[in-house]
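S.K.: Have a look at this prediction, sequence included:
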Amino acid sequence: MSPSLKMASGLLGRATRQLAAVEAIPSSRTIPILRSTMQCRSYAQAQRPRCQNAPVSFIRNQFSTTAFRARAKTMGQLRQRNSTGPFSWKAAALFILTGAGMMLYFRVEKARLERKRIAEMSKGVGRPKVGGPFVLKDTDGKEFTAEDLKGKYAFVYFGFTHCPDICPDELDKMAEIIDKVKEATKDDKLFLPVFITCDPARDTPQVLREYLKEFHPDIVGLTGTYEQVKHVCKQYRVYFSTPRDVKPGEDYLVDHSIYFYLMDPDNDFVECIGRQDTPESASKVILEHINDWKREGRPLKTE
């Protein structure tokens, strides 16, 4: 090779090595650009919201099979969880109690609506009205009218003091009913028991007073003339048969209906209690009507 070609080849190799060295070392302009790019990337990562991945992490931790198995410490716990699932014994007990409570509520409400329907039917057009205006006298000889029954629940019975068996039995039952209702309501003035004689010729105010105090002091005794008693019996649809003209001292019996009539504070008939009813069943019916009245917020006169 000629000397000139050797010199050219050496210069070319030297230039190539210097160019490679220059490309390997960043220049003074390249370093700031790289530094700025890295700072921007770090700032963007710092400003990214941390909660961005929170839903994914929460779902993974709460609902993944790995997390579920991790919370079970033993195989027995894992089998128990697999058998019960999300329906625990506490949830089952709460479900049963709620269902039982709803059934009880609807049963009570249905009975209340049925009582209200029957009471409204008794006031309907074309049906015989039970009760109405009357004027009688109490055991003190004072005038007593149907207006005196309003504002409280009246419990009216028709009988006579010379009754040998039925009236005493029914008045004993009335006395038990009075005590049960008073004990349940804690109110002495809410319930008004009334005894109306069907034998005005013998049952004077004084006779009624002495007779009724043997049963219960709260029973209000009422009497009057024969026509007044006949009128009030007709108002309450009570059958009775009493000799109109009886000689003094003559003994006789009076045939009459055997029912208690429950009247609401508006003096409307709501229930009839018969001989087949016990003091417990009768007082239960009376208290149901009283509670229905109170639940509706309707006024009562207890003074």
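M.R.: The structure has been received and is ready for your questions. Residues are numbered from 1 along each chain as shown.

S.K.: Please make it C-alpha for all contacts and neighbour counts, starting now.
M.R.: Noted.

S.K.: Apart from its chain neighbours, what residue comes closest to D292?
M.R.: R112 (6.9 Å; CA to CA, 6 or more residues apart in numbering).

S.K.: count of residues packed around A175?
M.R.: Neighbours of A175 under the rule other CA atoms under 10 Å: 18.

S.K.: Second structure for comparison follows:
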Amino acid sequence: MNRINKPSAFASVAIALSLALAGCGGASGPTQEPPLAGAAIGGDFTLTDSKGETVRWGDFAGKYRVVYFGYTFCPDICPTDMQRVAQGLKALKASDPDKAGKIVPIFITIDPERDTQAVVGEFAAAFSPDIVGLTGTPQQIDAAAKTFKVFYAKGEAQPGGGYLVDHSNVVYLFGPDGAPIATLPTDKDGKAVAAELARWVS
């Protein structure tokens, strides 16, 4: 296991609030203030997609954004989280295609040393063709992680070569204006993710 949940103290409180509220409300839209309203999470970045094109946060303006930081060599947590995000989006697309069409899921690597453009593209596509895989220089990734309050640190070398990366595994939902809304319950299942998306996307 290589997960370490070490977001900031503020983010920890916000995440706890969002998890506590995850079972409230219905699919008709928000009935209260989003758990992460006003949080200083997210913002501008400059990264690269699987085609080698420059991608900025502003390119997704007008869309709800599901953002997850992880890495493709992750042995357990990242694939599970991404699978549940994909399952949630698929379920929402089946029940409410209009809402699903307003969402862009984004995977950002925290291991640019190994996660090239092609690698992040293949990883993202393995879960859903809708997921945008992004990488960048170590400096660009570090800046983006700080902006999104994501912790990560390269671990010790493993027997036989390679290494793991310790990281927080929070899945954020942002609104069309780029403001944070809530976290998604990927610790549960795809149905729970779909329900949370349906709750906040309007």
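M.R.: That came through fine. These figures come from a predicted structure and were not determined experimentally.

S.K.: where does the TM-score land?
M.R.: Here the superposed chains carry a TM-score of 0.78, computed using TM-score structural alignment, normalised by the length of structure 2; 172 aligned residues with a CA RMSD of 2.2 Å.

S.K.: Surely the residue nearest to D292 of structure 1 and I290 touch.
M.R.: No - under the criterion of CA atoms under 8 Å, R112 of structure 1 is not in contact with I290, lying 11.0 Å apart.

S.K.: Looking at these two, which is more packed in?
M.R.: I290 (20 against 15).

S.K.: Quick one: the helices in structure 2, in order.
M.R.: 9-21, 77-95, 97-100, 117-127, 138-147, 190-200 (DSSP state H).

S.K.: mind putting those in TSV, distance to T46 of structure 2 included?
M.R.: Listed next are the helices of structure 2 as TSV, based on distance: least, CA to CA, whole Å:
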stretch	distance to T46 of structure 2
helix 9-21	23
helix 77-95	22
helix 97-100	25
helix 117-127	14
helix 138-147	7
helix 190-200	26
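
S.K.: of the ones you listed, which approaches T48 of structure 2 most closely?
M.R.: Of all the helices of structure 2, it is helix 117-127 that lies closest to T48 of structure 2, at 7.1 Å by CA to CA.

S.K.: Provide the aligned range in structure 1 for the closest one.
M.R.: With TM-score structural alignment applied, helix 117-127 of structure 2 matches the range 205-215 in structure 1.

S.K.: List of residues touching that stretch?
M.R.: The contact list for stretch 205-215 of structure 1, computed with CA atoms under 8 Å, 6 or more residues apart in numbering, reads 137-141, 161, 171-172, 175, 219, 221-223.

S.K.: Quick one: map the residue nearest to D292 of structure 1 onto structure 2.
M.R.: By TM-score structural alignment, R112 of structure 1 lines up with P30.

S.K.: Distance check, that match against L89 of structure 2.
M.R.: Distance, P30 of structure 2 to L89 of structure 2, using CA to CA, to the nearest Å: 18 Å.

S.K.: Ok, A125 of structure 2 next?
M.R.: 14 Å.

S.K.: Compare those two (neighbour count), which wins?
M.R.: In this view A125 of structure 2 and L89 are compared by other CA under 10 Å, and L89 has more residues nearby, 30 against 14.

S.K.: Which residue in structure 1 aligns with the more buried one?
M.R.: Per TM-score structural alignment, L89 of structure 2 is aligned with I178.

S.K.: related to what we said a few turns ago, Throw the contacts of stretch 205-215 of structure 1 into CSV and include distance to H231 of structure 1, thanks.
M.R.: Below are those laid out as CSV (distance: CA to CA, whole Å):
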residue, distance to H231 of structure 1
K137, 14
D138, 16
T139, 19
D140, 21
G141, 19
T161, 20
L171, 23
D172, 27
A175, 26
I219, 21
G221, 17
L222, 13
T223, 12
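
S.K.: Can I get the buried part of these as one ChimeraX selection?
M.R.: If you want just the buried ones from the contacts of stretch 205-215 of structure 1 in ChimeraX, going by 16 or more other CA atoms under 10 Å, the selection is:
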select :137,138,139,161,171,175,219,221,222,223
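
S.K.: Identify the farthest-apart pair in the contacts of stretch 205-215 of structure 1.
M.R.: Farthest-apart pair in the contacts of stretch 205-215 of structure 1 is G141 and D172; separation 24.6 Å (CA to CA).

S.K.: Can you name the residues that contact the counterpart of Y259 of structure 1 in structure 2?
M.R.: When structure 2 is aligned by TM-score structural alignment, Y259 of structure 1 is paired with V170. Residues in contact with V170 of structure 2, defined by CA under 8 Å, 6+ apart, are 68-69, 150, 183-184.
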